[in-house]
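In: Structural data only, the sequence is not supplied:
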């Protein structure tokens, strides 16, 4: 891991492909409910960063793979750290929906 690896942007499109290939995975949108309603990736669950301690209501098992995104990748980076501290062991920050080229639903 190089010194500047933290500057690399996660590739959300690649992340969604990984999510689709991962059995039992959960796609987590950590944006605000308003942002989520304005457009989100199909199948994603909305747990805003400010309410991340409520993630247990969506994902009880800490072994379930989580694929986390937000708008730009900053909040999802924060959320992955928080989730790992909460005991979730398979957490992937896939970046921001701003760079997503797939289908979005409202």
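Out: On my side now, so go ahead. From a predicted model like this one, the values you see are computed outputs, not experimental measurements. Residues are numbered from 1 along each chain as shown.
In: alpha carbons only for contacts and neighbour counts from here, please
Out: OK.
In: secondary structure class for the residue nearest to the spatial centre of the chain?
Out: Residue closest to the mean C-alpha point of the chain, counted by Cα atoms, centre = their mean, is residue 68 at 0.9 Å. Recorded secondary structure, residue 68: strand (DSSP: H, G, I helix; E, B strand; the rest coil).
In: this is the comparison structure:
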């Protein structure tokens, strides 16, 4: 990782693309469950910001790259910081869903 990678800011669409092209990556959506159900990225894992400790069950490999998308209410940068304190050094903030361009899946 280069010195400038630490300051790189991804858009939500960048995070989606990165997570889909890296076999050692996952996309975590930290929005509340009810918001997630109304529209989410296919293949993303919903772990609300208030329940980030659940990540240890869903993503036990702390070496995995974790791209985090959220919202204006649930800030991906804050989640990345919290996950890094939990030992997930490859937690990368990936933008807000309000800025997403493209199709979303919905739960019924």
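Out: That came through fine. Quantities reported herein were computed from a predicted structural model and do not represent experimental measurements.
In: what's the TM between chain one and chain two?
Out: With the length set by TM-score structural alignment, normalised by the length of structure 1, the two chains reach a TM-score of 0.86; 102 aligned residues with a Cα RMSD of 2.1 Å.
In: can you pull the contacts of residue 93 of structure 1?
Out: Listed by Cα atoms under 8 Å, 6 or more residues apart in numbering, the contact set of residue 93 of structure 1 reads 10, 67-69, 73, 76-77, 80.
In: what's the answer for residue 44 of structure 2, then?
Out: Residue 44 of structure 2 neighbours (Cα under 8 Å, 6+ apart): 26-29.
In: quick one: which of those is most hemmed in?
Out: Using other Cα atoms under 10 Å as the neighbour criterion, residue 28 leads these with 28 neighbours.
In: got the buried residues for the longest helix anywhere in structure 1?
Out: In structure 1, assigned by DSSP state H, the helix with the most residues is helix 74-85. For helix 74-85 of structure 1, the neighbour count (16 or more other Cα atoms under 10 Å) marks 75-77, 79-80, 82-83 as buried.
In: List the contacts of that helix.
Out: With Cα under 8 Å, 6+ apart, helix 74-85 of structure 1 has contacts from 30-31, 49, 52, 68-70, 91-96.
In: For the contacts of residue 93 of structure 1, which ones persist in structure 2?
Out: Counting by both residues aligned by TM-score structural alignment, their matches' Cα atoms under 8 Å, the members of those that carry over to structure 2 are 10, 67-69, 76-77, 80.
In: could I get those residues as CSV with distance to residue 21 of structure 1?
Out: Output for these, formatted as CSV (distance: Cα to Cα, whole Å):
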residue, distance to residue 21 of structure 1
10, 17
67, 12
68, 15
69, 17
76, 20
77, 22
80, 20
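In: how about the helices of structure 2, start to end?
Out: Going by DSSP H, structure 2 shows helices at 12-21, 33-38, 55-58, 76-85.
In: Looking at those, spot the one closest to residue 102 of structure 2.
Out: helix 12-21 (8.5 Å; Cα to Cα).
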